[in-house]
Structure formats: C-alpha cells, structure tokens
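Colleague: Quick one, structure for this:
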Amino acid sequence: MSGNSAAKPHAVLVPFPAQGHLIPMMQLGRLLHDRGFFVTFVNTEFNQKRLLRSRGLEWVQSFEDFQFETITEGLPPSDGDATQDPATLCKSIRKNCLPVFRDLLAKLVSNVELPRISCIVSDGIMSFAIDAGEEFGIPVVQFWTASACGFMGYLKFHELIKRRIIPFKDENFVKDGSLDKKINWIPGMRNMRLKDMPSFVRTSDIDNIMLNYLGDEAQNCLKASAIIINSFSDLERDVLDAITLLCPPIYVVGPLNLLSRSISKGQASEFRPSLWREDRSCLEWLDKQEENFVIYVNYGRITLISEQHVEEFAWGLAHSTHPFLWIVRPDIAMGESAVLPQEFFEETKDRCLLTSWCSQEEVLSHPSVVVFLSHCGWNSTLESLSAGVPMLCWPFFAE
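Modeller: Purely as a prediction, here's the structure:
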C-alpha cells in the first residue's frame, strides 16, 4: 500500500464468479482506481486460482492500491478450468457466501493499514453483500452487468408467477405456442412476447433454481443504496426511464469497455481478468488476412452446446468460403470434447484458425474482421457495437 493510501476512498468489489461478470466489474474497478480509489477485488477461491494460472502471480500483485481477496462459494473442488454449472453455482452462493463475506469484511475493517471502506460494489446477482453491508454500516451499490431490459425482465419474474403465466404446466410449451403469449404490461418494454423474456421463464418447475434466484436477486437490488447498469441511454432509453421510477438512484455507465480506454495510466487491457490463457498468435494470423473478410466466432464463456451443433456450425463456416477465426473452448461441448471431422479441416485448412481463447476486444477491433457470430452475451454485444462490427446472432440463454 502506498504512503497516501489511508486517505483514499476504499471500494470493495464483489463480482459474480463467471468470466462475463468479472470483466465489467474489473473495468469498473479500474476506473475507480484511476480516479483515486483503493480497490479490494473479491474473487472466489476457485476463480482466483484460475486467474493465477492464466495471468500469473506477477499480474495479480502488480497493481498498487488494488488488492485481491477471496471467499469460497462452497462448491467441492472440480476440474481447474471447467466452467461451473450456473444453477449449482447460484444455489451454493445463496447458501454459503453471506457468512464468509461477512468474515472478510470484518478482517478488512479491522486492518488499520487499509483505508476505511467507503462502499461495497456488488454484482446485481450477489445480493448477500447488501445484508453484510447493513451489518457493518457500509453503503452497497449493486452493479447490473447485463442489459437494462434484462434487469426489468428479471424484476417481473415474480409477477409472471403471480399471474400464473409461469411455470408452464408441462414441457409442451416449446411447441404449443405458449411462448408467443404477448406480455404488454412491462414498463418500457413494448411488443414483448413470453419468448422475449429471459430464458429462465422456460420451465415447468416452480422450484427451478434459476427462475427463483434471478427473480429474487433482481428484487433485492431495489434494497441497495444505488444501482449501476452497464448500458447507455441511447440504446435502452425507454426501459431505463421506467427503471428509474422503480428503483434507488440509477447510474448508467456503459459501455464500460469504451470508458476503460480513457484510463490515463497504462493500458486498460492489462486489467482484463481472463480465466483462460489468451492466444495472442491469432492477432498475427488476422494481420495476414484480407480486410473486412474474416468471420469471427465466439460463443462466450459459459455456453455449452451439443457436439452435433458444433459440427453443424463447422460445416456452415466451411461452406461460407470466408476465412474464419473460431474460439472453441475445451469445455464447450456438453459432456464431451468437441471433435471435428477430418474432412472439415481438409476443406478449410488454408482459411481457418481454431483456438481456445483470445482477447476479444482486440479481435473485434482488427480491420480484417467483417462479422461476429455470437451467442449474444451482453459483453459481446457491447464490444461488437463499440467496434462497429455486425453480428450474426445465435442467442443461447438468459437475457
């Protein structure tokens, strides 16, 4: 800690333990740090180990007045780089994280060498931090890392249940037209159908963990001192205006990936907390390609798809005749490793690069990239908009 750190405001940041939530929280933390905050970034033990493997101990320890702490989410040990099942993770967070975070806060508060904690910034689906903050008299700001429309959708989960629209009576809802039901009573969201709501409404189980967890967490955000949303008003003005009438003070701060480029000291990319080791050689490959001609394919950090879908996408890319950069995570195929046929590689050998992970913002900013085939995660959407790259959309889950 530097000599003048004691006088700094101190923010404790608590991201949801998934790559798509870590990145915007780190971008926000970097912006706070650049504007004079001492930052404590709270990872789960599992993700901190992954971060150490991908970025190294030197990276973790290299930022003055920016420290990492850990809590456990309570899950048993698993494969070091495996994606944790979202439902299991949410259930464990709800059960285990409040007491361990309370203990961490007590440790930070009692450490006289640290600046006094000014606020907690917690992910919008980590609301246990609100309860802990109340116990210590520390204001808590909830950071909603996804879209404002998604937030409003989750806020209405309880109402959908109350009106007996969900859960469905059986699994036939996929085929019987139930998802086409118009939902015309959600403020700021016109012409909505049930299938336009976050995908966790698609259940026949009233006890579905994701339906209940996300609905409860969105409601809990309303108890916070303020809410930060990673969006911008020109994109979601109507729903943001509607949320403002329901909620504590709302601060719209996105796209954070663009704001983080304004950081005065060093490169914003240095703060990108990748849980996978990034392949930098793909940028050299892009340098050799024709301008505005390469298809970039990435289905995000937690998407799991069938081996059949992997193969269908592969042949679609092969038949496009375009060169393509395809990010294929080791764990992308459900219950198995993705194995592509030899004929695919023979067909595409001079115009295909497959790799396990990359620096997406740098790829999208590369002049050779013409289109982005995406699962439509919010970070990917904002990064593609920011880079001016058109998207081919294959929505996977959530909002």
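Colleague: can we go C-alpha only for contacts and neighbour counts from here?
Modeller: Noted.
Colleague: so which strand or helix has D234?
Modeller: Applying DSSP states H and E as the criterion places D234 in helix 233-246.
Colleague: buried residues in that helix?
Modeller: Neighbour counts over helix 233-246 (16 or more other Cα atoms under 10 Å) mark 238-240, 242-243 as buried.
Colleague: other SSEs contacting that helix?
Modeller: helix 148-155 (3 or more Cα pairs under 8 Å, 6 or more residues apart in numbering; DSSP states H and E).
Colleague: To compare against the first, here's the next sequence to fold:
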Amino acid sequence: MDAAAPHVMVLPSPAQGHVTPLMELSHGLVDHGFQVTFVCTGLTHALLLKALRQTPNGGDTLEGIRLVPIPDGMADGDDRRDLCKFVDAVSRCVPGYVEGLIKASGAAPAPRVKWLIGDVTMGFCFQVAKDLGVRVAAVWPASAASLGTAFRIPQMIQDGFIDDMGFPKREMES
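Modeller: Next up, the predicted model:
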C-alpha cells in the first residue's frame, strides 16, 4: 500500500445488495489513488474470499483494497435470517470494532483513516467515526425511488395510509 495515498474505510451493510455497490465504489476510489479498507462481517468476508478465488487471479486480496472481517454479534448457531435479531446484534457489535479499526489505523504501511463511507443502514457507526475526527459520507446503495419512499413513511403514517408496522390502514383512493 502507498503510505501517501489517502485512506478510506468502506462499511457496507452485510447483505449482497449492499456489499456489491460499495465494492464497486471501492474499486473506483482505488482507481483515483485512494487506499481502501473494506470492513465487513465475517460471513460476508468469507463470501468475498470465495468469489475472489473463482476469479482468474484466484487470490485472497484485491489491489488497493484491504478486506477486514469483523464479528456480526451473533453467536454460532444463531439464525442470521431472523432480521430483527441480526440487525440488533450488528448495531450493538459493529460500532466498537469500527472504533478499534479507526484507532489502530495509521500504523505502517497504511495511513490513518480520514473518511468513512458507510451504508446508510450502518448509520449507528457514524458518530463513532465523527468522534475520532473521521469524516463520514453516507451511501444509499438502492434506487432513489426506494430512498424517497423511505423518507415519506412518517408522513404516510401521519396521514393514516399505513400503521407504524407498515400495514395499510385504509383503501387507497383511485
């Protein structure tokens, strides 16, 4: 790694639809001279390594991108398909690991992390980064329409179209 290159930590949500766009962004950052530390949960890390081994180079690394696994907070045998438990575990566990990685950055050969580019759904890590003097950029890796809809949910609840669980409360008028 080039010690003079600016260092960015990229933090996707642990789901393929979130990891893939942030990995593509990471490659773009490398192409523009950045060093990238791509932080993902252990299961996602294993899937990335498996995919790398199936490429023509067949290695465990990506040029300019350091892959770093962290725990997701779930115990062995826990059902990661239980979204409520999984999100709760990740939100409790991951910020501490992000903090540790940021604090440990700067040791040779990589420079200190200056920016955290994180999936919006990993926003519970943003304050940790800010408290350590790291700039934060939030990325929404899905469509603009889904983001717009998400921003309108409070208004749809207030207007009585859906309840606070997202279920319709009344028929839509045509």
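Colleague: sorry, back to before: give the aligned range of the helix holding D234 of the first structure in the second structure.
Modeller: Matched against the second structure by TM-score structural alignment, helix 233-246 of the first structure finds no partner residues.
Colleague: Could you do stretch 128-136 of the first structure as well?
Modeller: Aligned by TM-score structural alignment, stretch 128-136 of the first structure falls on residues 124-132 of the second structure.
Colleague: In that stretch, which residues are buried?
Modeller: 125-126, 128-129.
Colleague: now those residues in a markdown table, with secondary structure and distance to A107 of the second structure?
Modeller: Shown next, in a markdown table, are these (DSSP: H, G, I helix; E, B strand; the rest coil; distance: Cα to Cα, whole Å):
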| residue | secondary structure | distance to A107 of the second structure |
| --- | --- | --- |
| C125 | helix | 22 |
| F126 | helix | 22 |
| V128 | helix | 20 |
| A129 | helix | 18 |
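Colleague: show me where the second structure has helices.
Modeller: Assigned by DSSP state H, the helices in the second structure fall at 16-31, 42-53, 83-104, 126-131, 144-158.
Colleague: So which of those helices is nearest M9 of the second structure?
Modeller: M9 of the second structure sits nearest to helix 83-104 of all these, at 8.3 Å, using Cα to Cα.
Colleague: Name the residues that touch the closest one?
Modeller: With contact meaning Cα atoms under 8 Å, 6 or more residues apart in numbering, helix 83-104 of the second structure is reached by 70-74, 79-80, 112-113, 122, 124-125, 128-129, 132.
Colleague: again with stretch 121-131 of the first structure
Modeller: Contact with stretch 121-131 of the first structure is made by 11-16, 21, 25, 93-94, 97-98, 101, 120, 140-145, 214, 217-218, 220-221, 223-224, as judged by Cα under 8 Å, 6+ apart.
Colleague: Please name the nearest non-neighbouring residue to the corresponding residue of the first structure for K114 of the second structure.
Modeller: The alignment partner of K114 of the second structure in the first structure, by TM-score structural alignment, is S118. Nearest residue to S118 of the first structure, sequence neighbours excluded (Cα to Cα, 6 or more residues apart in numbering): H10, at 5.1 Å.
Colleague: was I right about that neighbour contacting V39?
Modeller: Yes: using Cα atoms under 8 Å, H10 of the first structure is in contact with V39, at 5.8 Å.
Colleague: To which residue of the first structure is G33 of the second structure aligned?
Modeller: With TM-score structural alignment as the matching criterion, the partner of G33 of the second structure in the first structure is G36.
Colleague: Pull the number of nearby residues for its match.
Modeller: 14 (other Cα atoms under 10 Å).
Colleague: how close does G124 of the first structure sit to G56 of the first structure?
Modeller: 28 Å (Cα to Cα, to the nearest Å).
Colleague: Neighbour count for these two, which is higher?
Modeller: Neighbour count, other Cα under 10 Å: between G124 of the first structure and G56, G124 has more, with 29 against 13.
Colleague: how close does the more buried one sit to A218 of the first structure?
Modeller: 7 Å.
Colleague: Likewise for I165 of the first structure?
Modeller: Counting by Cα to Cα, the gap from I165 of the first structure to A218 of the first structure is 19 Å.
Colleague: again with Q19 of the first structure
Modeller: For Q19 of the first structure, the distance to A218 of the first structure - Cα to Cα - is 20 Å.
Colleague: When those two are compared, which one has more neighbours?
Modeller: More crowded of Q19 of the first structure and A218, by other Cα under 10 Å: A218, with 24 against 19.
Colleague: Which residue in the second structure aligns with K95 of the first structure?
Modeller: In the second structure, K95 of the first structure lands on R92 (TM-score structural alignment).
Colleague: Neighbours of its match, how many?
Modeller: 13.
Colleague: H309 of the first structure now?
Modeller: Neighbours of H309 of the first structure (other Cα under 10 Å): 12.
Colleague: Where in the second structure does the host helix or strand of it fall?
Modeller: In this structure, H309 of the first structure sits in helix 307-320 according to DSSP H and E. Per the alignment by TM-score structural alignment, helix 307-320 of the first structure matches no residues in the second structure.
Colleague: could you check the distance from the aligned partner of L11 of the second structure in the first structure over to E69 of the first structure?
Modeller: Aligned against the first structure by TM-score structural alignment, L11 of the second structure finds its counterpart in V14. Relative to E69 of the first structure, V14 of the first structure is positioned 10 Å away (Cα to Cα).
Colleague: The two: who's more crowded?
Modeller: Each of V14 of the first structure and E69 has its neighbours counted (other Cα under 10 Å); V14 has more, 29 against 16.
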